[in-house]
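Q: Give me coordinates for this.
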Amino acid sequence: MASSDRRTARQAAGKRSAVRRRMPMRYLLPSLFLVALLAMLMLRGYVHSEILADHRVRPPASSGQVPEQILGGGPVIDARVPGAPKALRIPDKNLVLTFDDGPDPVWTPKVLDKLKEYDAHAVFFVTGTMASRHPELVERMVAEGHEIGLHTFNHPDLALQTQSRIDWELSQNQLALAGAAGIRTSLFRPPYSSFSDALDDKSWPVTEYIGSRGYITAFNDTDSEDWKRPGVDAIIKRATPQGTKGSIVLMHDSGGDRSQTVAALDRFLPDMKQRGYRFTHLTEALGAPTAHTPVTGPELWKGKAWVAAVAVSEETTSVLTVGLALIGGLVLARFGLMLVLSFGHARKVRRRRFRWGPAVTEPVTVLVPAYNEKECIENTVRSLMESDHPIEVIVIDDGSTDGTADLVDDMWLPNVRVVRQVNSGKPEALNNGIRNARHDLIVMMDGDTVFEPSTVRELVQPFGDPRVGAVAGNAKVGNRDTLIGAWQHIEYVMGFNLDRRMYDVLRCMPTIPGAVGAFRRQALERVGGMSEDTLAEDTDITMAMHRDGWRVVYAERARAWTEAPESVQQLWSQRYRWSYGTMQAIWKHRRAVIESGPSGRFGRVGLPLVSLFMVLFPLLAPLIDVFLLYGLVFGPTQKTIVAWLAVLAIQAVCAAYAFRLDKERMVHLISLPLQQLLYRQLMYVVLLQSWITALTGGRLRWQKLRRTGAVEAPGSIPSPRKASEERWPVA
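A: The predicted structure is shown next:
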C-alpha cells in the first residue's frame, strides 16, 4: 500500500474513532452521576452491614483438638509463636472493662463520660463498620487513654469464614482505625465469643491463625450479660468478680438500648474502686507493651481517605433519604391536587349550560410552520380543510429542501396560502405567519399534526371571554401502536392533559402546546410575538402572556393528533430540547416571582409549581427507583416491593382517571408498570443532562425529527399520498 493510501486510511480511521469517542459524551455526565450515586449507596450498605455481611452463628462443636492449657488457662490467648500458645490471666485486684460492638453515637459517649468521671480506663473492641461511621468517638477513646481492639469489620462468625475473609475483616478493621485515630492495634476479640474454655475444634484453628497474624486474642471470664437488659442490680452482680480475683469484664456500648449499662457503671466503678480494684488496660494489666502502634505514610492517608469517603456517603445518603421522604410527600400531594382540581375542571366545563361567553364564529387564521415535512404536510392540510369553522390556512415553509411548499401548492386548496422564507427557525416562521394573517384569532399547529373537524371551533370558543389571551388544546399521540408510542400516549394523557386541567383551575397554565394552541393577535403583539430566546418558544410565549395579565385556559375538546418520536434517539432529542427550553423559559421569566398585579399570580403560584413539578421534582424522583433497586438487592425486599407497588397503584389510579376524562381506552395502561421501570428512567437522564447543559453554559440547537406521515385524525379522509422514503435528520 502506498504511503498516501496508508495516510488516508489512518485519517479515515481517526475520524471514525473520533466519532465513536464523541457519541457516548451525551451519556457520560449522567452516567457518572448515577454511578457515583450507586457507589455511595453501596458504600453505605457496606458500612451498615447490609452488603457482604454474614450473620450466621455456628453451633458448638467438640473440643478434642484444643490444648488443655488453653481450656484450663486464662481468658487471654497469645498464639503468636507457632506451636506454643499461652493462656494468660489478669492479676488480682485488676479489672479490665471491655466494651464490644461500638462505637455507638448515643451510648459510647455516655460510657466514656462515666469512665472519665471515675478516672477509669477500659478496652473498646470496635467493629470496622461503626468505627468508619463514627471516627470521632474512636479518636476520643484514644485521646482519653483507653485501649482499642479489633472486633472484625462486619461482625461475622469467623469459624464459618475462609482465611482470605478473615484477613479482609482484620485489614478493613485496621484501615478504619488508621483513618479514625491514626493507630494500629494488636488486640483482637472474635464476635460471638465468650470464655476461653468454650473454644472448640472449629474456633481454635481461627484463634491460632489470628495469632499467626500477630494478634493477642482477648476473651472474657466475667460476663455482665448487659445485652439481656436484666436490670442494673443484675448487671452489677454478674460483673463483680469473686474476692480479689482479677478479671476481664464483658459489657457492650452498642447494639441496642444500653441505658442499664451506663447506670450500672455509675455504681460499679466507685464500688469496685473502694474494694481496692483498679480499672486498667489489658496490656498494662499483663505487663506487656502497649497494643497501639502509630500509623504513618500511605497507610495513614489510605485510612483517612476511607473515613472521608464513608463520611461523604453517610451525609449524602442522609440527604437522599430526606429527599426521598420529600419526594414521596410531593408525589402524593401532586396526585391528590391533580385528581381534585382535574375533577373540578371537568365538572365545570362539562356542565350543559357552561359557556366561555358569546359563541365565537369569526374566521380564524391557522399557521402551519413547516420544515422538510413532505411526509406529513398533506395529511395536516387536508385535516384542516375538513374543519367545521371558517379558517384560512397559512403554511410557512422555513427553507425546506424536500419540496414541502410545492406539495401544498400542488394541492390547489381554497383558503390555503404558502409563505416561503429562508430557513430562520420556528419562532421566526410563526412571526412571519402572524404578519401575513388576515384574522384576529390565530391558531398555531405543527406540520406533523392533524386536526379533527371540530378542533378549531372548540379551540377558539374560550375567546368569548375577553380576558382570555391564549388557549391550550388537547394534544394526542397518534402513533400509539408501538411500545414507545404507548408510553408517550400515557404521558400525554396523564402527565400533560391532566396537568393542564390542574393549571387551568389554578390560572397558571405553563405551556400552550405547539401542536395545538390559539392566541389573540392583540395578546401576541403586546408581548412581542414568538421569541427566539429559548428552545421552548411555546412555554416562553405562555409565560409572557401570564405576565402581561392575560388568562390562559385549556380546551379539552380541541383535540389534535401528533406523531410522537418512534425511536429512543428521536425521543431523547425531543425531550432534551423540551427540558432545556423549559429551564431557559423559567430563568427568563424569573422576575415574575416579585411582580405584583395580574401577573403576580403566575409568579407566586405558577412559576414555583412549574419549577417544582417540571424541573426539580423529576430530577429527584429517580431516588425512588434507586432506593427500590437498593432495597430489592440489599434491604427488606418484601417491604420495598410493597412500597413500590403502592406508588404504582396511586399512579395507576391517576392514569385511569385521566384516561376516563379523555375517553381513552384503558388497554394502553397495561404498559404502565414497564413505563415506570424503563421510560421514566430515560426521562430522568434527559432532564439530568439538561441540568448539566444549563449549569455548564452549554447551548442546544433545534433538532429535526424523522416523520412518517402515518398519523391521521379519527374519521378524516385518508391522504392519497404516503411517503415511503426516509429523510435525513437536520440539526
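Q: CA only for contacts and neighbour counts going forward, please
A: Will do.
Q: Can you measure across stretch 471-489, start residue to end residue?
A: With Cα to Cα, to the nearest Å as the measure, the ends of stretch 471-489 fall 21 Å from one another.
Q: Stretch 179-191 now?
A: Chord length of stretch 179-191, first to last residue, is 22 Å (Cα to Cα).
Q: just how off-centre is it within its chain?
A: Mean-position distance between stretch 179-191 and its chain equals 37 Å (Cα atoms, centre = their mean, to the nearest Å).
Q: Could you do stretch 17-25 as well?
A: Centroid separation for stretch 17-25 versus its chain: 27 Å, with Cα atoms, centre = their mean.
Q: Now do the longest helix anywhere in the chain: which elements does it pack against?
A: Across the chain, the longest stretch assigned as helix under DSSP state H is helix 297-349. Here helix 297-349 touches helix 25-47, helix 128-133, helix 163-181, helix 498-506, helix 617-620, helix 622-633, helix 637-661, going by 3 or more Cα pairs under 8 Å, 6 or more residues apart in numbering; DSSP states H and E.
Q: repeat that for 7 Å
A: Identification of packing neighbours for helix 297-349 by 3 or more Cα pairs under 7 Å, 6 or more residues apart in numbering; DSSP states H and E yields helix 25-47, helix 128-133, helix 163-181, helix 498-506.
Q: I'd like the structure of this one too, to check against the first:
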Amino acid sequence: MRYLLPLLFLVALFAMLMLRGYVHNEILADHRIRPDASTDTVPERILDGGPVIDARGTGKPTSLDIPKHKLVLTFDDGPDPTWTPKVLDQLKKYHAHGVFFVTGANAARYPDLIKRMVDEGHEVGLHTFNHPDLSYQSHARIDWELAQNQLALEGAAGIRTSLFRPPYSSFADAIDDKNWPVIKYVGSRGYITALDSTDSEDWQRPGIKTIVKNATPKHGKGAIVLMHDSGGDRSQTVAALDTFLPELQGKGYTFVNLTEALNAPSAHTPVTGMDLWKGKAFVFAVQVSEHTTDVLVGGLAVIGVLVFARFGLMLILSFLHARKVRARGFRWGPEVIEPVSVIVPAYNERECIANTVRSLMASDHPIEVLVVDDGSTDGTADIVEAMWLPNVRVIRQPNGGKPSALNNGIRHARYDIVVMMDGDTVFEPSTVRELVQPFGDPKVGAVAGNAKVGNRDSLIGAWQHIEYVMGFNLDRRMYDVLGCMPTIPGAVGAFRRTALERVGGISEDTLAEDTDVTMAMHRDGWRVVYAENARAWTEAPESVQQLWSQRYRWSYGTMQAIWKHRRAVFERGPSGRFGRVGLPLVSLFMVLAPLLAPLIDVFLLYGLVFGPTQKTVVAWLGVLVIQLVCAAYAFRLDRERLTHLVSLPLQQVLYRQLMYVVLLQSWITALTGGRLRWQKLRRTGAVEAPGGIPTQRGSKENIDRRPVA
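A: Below is the predicted model of the structure:
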C-alpha cells in the first residue's frame, strides 16, 4: 500500500489527460482534406438528385428531395457551449425544428445540450467523432468514428440516430470518386446521408443579410439549409436566424426535422440496457477528464504565481540578507565566547560517528560534546568511548527516538547554549563559533546553520546539493529577513537553553521535531535567525529508496507541524505574527508548491505530444532559466562552484517527480489518518572530518569522558 495509492493516482491522472487529448481531437487528429476528384463512378441520378441519399439495403442507392415550402435547418460541428444554446433559443422562439449534426467529441463534452436538442423536438445526426475527411480513412476507422459518435449520443440523451453527414461535404453534385465509396459504405451500415442544397456560408461571417440571402431557396423550393453552431464566432448565424425564421415563415415555409419533411419514421431510436450504461460511463469519464484538466490548468496558474513569487522573494530578500550580514561593522551583539554544549543523538551510526566527533574536537570554540546513544545495536557508543577524547561524554539510553535523545542531552548539558547536530554530520573548525555568535542578541532563541551535502559526487548527491543550496539555504535567507524561519535543521542548529525550556523542549508530537520546535520558538516570541557561515557537512541519502524514506518523513512531519501550530493564525502577539506570515508561506512554498510543481512537466509532456509544441517548450525553458538564475545566485552566495548546475535540467525532470510522489504519499497518509514511523537511513561514513584529531589516552580529562548511564 505504500506506493499503490500514489501510483494509482498517477495512472488515473494520466488516463484523464489521455482521454482529454482523445476527446479534443489531439491524439487521432487527421486534418487532411482531399481535393476534388473525377466523378466517373458516381451515378448520374445521384449527381443530379436531391440532398438526401439512401444507400441502405442491397438495392440501388437513391436520392430524395425536400418537398416544397419545407425547410430543414441543419447545424454542423456542435454542440458549442456558447452558440448552440443561442441557436436553440432562436428555434424555440419561432417554434421551428432543425437537425444538429454533432461530433462525438463535442457531444461527450456537452451532453446537456444534446439532451436539450432531443427534448425540444430536434433531430440529431452523426458528423463523426473527430471530424476527419473519411475519404482518407479505412473502413475500420470509419466504423470507429460512427460507433464513438453513437456512444456519445447514447450517454448524452439515451438515443441512437440513423442520420449522417460527412465532414467537409457539400451538394450532391459535388460527390466524386473518392467520397462516393464512403457514402455507399456508410449506407451499408444503416445510415441515411444528408447533404445540403442551400449553403448559408455563415462560416465566412459575410454579414447577416448575406447569410439570410444565401440560405433562402428560390421559387418556394424545399431545401436542406447548411449552417453552423460551432467552430468559431457564430454571432452572425444567431442574429441571422432572428431574421430568417420569421421572414421565411411569412412566405409560407415550415421548419421541420428531416424525417418529418420526408414523411419517414423518426431517426432516433431509444437505447437501453448495457448500451445505455456504456454510453453514460463514457460521457461521465469525459466530464471527469474535462474537470480534471480545468483543475490542472488552475493548478498550473497557481504554481506559476507561486514560482515567480518565491523566486522574486528569494532573490530580493536574499540580496538584502547578504547585504546586512556582510555590512561593515555588523555584529549581533557582544562576541559569544562562553563554552557551549554540543548534543549528538546517535542510533546505529558506527560508520559516521568517529568522523562526527573528531570534527567537533577540531572546533575553535570551547565545547563539551554529549553523544546520546539511543539504544544502538551496532556499538556506536563503544566506538566513541574507545576514542578517549577530552570533553566527550557518552550517554546511553534505551531506544526512544531522536526527540527523546535530544531532551536527554539537554538535561545533561552544562551550558546555556546548546548546539544540536546529527550523527552523520561533520563540522568545520569554525562552525560552532559562527553558529553561536547571534546569541549576542538576547532576543535570539535559536540559530539555523548552513547544512551542506558532503557526498555530492553521485548524480543523486548532486541533485540534493542543488536542493540544499538553492531550496533550503536561499529559503532560509528569505525567511530570516521576514522573521519567520520555519526550520532549524537537525544537522546544524543551536538553541538558547532557557528558550528550549520555555517551549517544553523537543516535542515528540511530530516527525519533524526540528520544524516543530522552531515554530514553537517563534510563537513564544524568540527570534530565529540564520548563520550562513556555520557550515556543516552531512551525508545525504545515496539511493532513491533512502531519499524517498527521508523526504517522506520530512514532508509528513512538516504537515504535522503546520497542523499542530495552526491556531497561531488567530492568536495575537508574536504567535499571531508568525501564524499570519510564517505559516502561510510555509504552507504555500513547502507543501502546496512542491505538490503542484510537477504540473509544469505534466503540461510539457502533454504539449510535446498534443501541441502546441514550440510554445510549450519555450515556456518550460523560460521557467528553467529563472530557476537557473536563482540557483546560480544561491551558489554564489554559498561560494560553491557552478559546475553542479549542469545537472539542473535533469533534476527538474526526474528529481522533482520523485519529490512530488513523496509529497503526494504524505498527503494521502495525512488524509487517511495513517501514521508514519521513524525510518533509519543506511549510512556509509563517506563524509569525513575537515581535519584529524590525534587519539588521546590516559589523560586527566578521562573523568569528562566517562559514560553516563
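Q: Would you mind getting the average deviation of the longest helix of structure 1 from structure 2?
A: Taken against structure 2, helix 297-349 of structure 1 registers an average deviation of 1.0 Å after superposition, with mean Cα distance after the TM-score superposition for structure 1.
Q: Helices along the stretch 1-150 of structure 1, start to end?
A: Per DSSP state H, counting those that start in this stretch, the stretch 1-150 of structure 1 has helices spanning 3-22, 25-47, 68-71, 107-117, 128-133, 135-143. These are given in chain order.
Q: Would you indicate which residues of the last one are buried?
A: It stands for helix 135-143 of structure 1. Of all the residues in helix 135-143 of structure 1, those buried under the rule 16 or more other Cα atoms under 10 Å are 135, 137-139, 141-142.
Q: Can you give me the stretch of structure 2 that that helix aligns onto?
A: On structure 2, the counterpart of helix 135-143 of structure 1 by TM-score structural alignment is residues 111-119.
Q: where do the strands sit along the stretch 351-500 of structure 1?
A: Taking DSSP state E, counting those that start in this stretch to define them, one finds strands in the stretch 351-500 of structure 1 at 364-370, 391-398, 416-421, 441-444, 449-451, 468-477.
Q: what's the spacing between stretch 48-68 of structure 2 and its chain's center?
A: Between the mean C-alpha point of stretch 48-68 of structure 2 and the mean C-alpha point of its chain there is a distance of 53 Å (Cα atoms, centre = their mean).
Q: Check which residues of that stretch are buried.
A: Under 16+ other Cα under 10 Å, the buried positions of stretch 48-68 of structure 2 are 49-56, 61, 63, 65-66, 68.
Q: Can you check which part of structure 2 stretch 33-51 of structure 1 sits on?
A: Per the alignment by TM-score structural alignment, stretch 33-51 of structure 1 matches residues 9-27 in structure 2.
Q: One more: stretch 282-291 of structure 1?
A: When stretch 282-291 of structure 1 is aligned against structure 2 using TM-score structural alignment, it corresponds to residues 258-267.
Q: Tell me which residues are up against that stretch.
A: Contacts to stretch 258-267 of structure 2, defined as Cα atoms under 7 Å, 6 or more residues apart in numbering, come from residues 66-67, 70, 72, 99, 161-163.
Q: How far off centre is it?
A: Its chain's C-alpha centre and that of stretch 258-267 of structure 2 lie 50 Å apart, by Cα atoms, centre = their mean.
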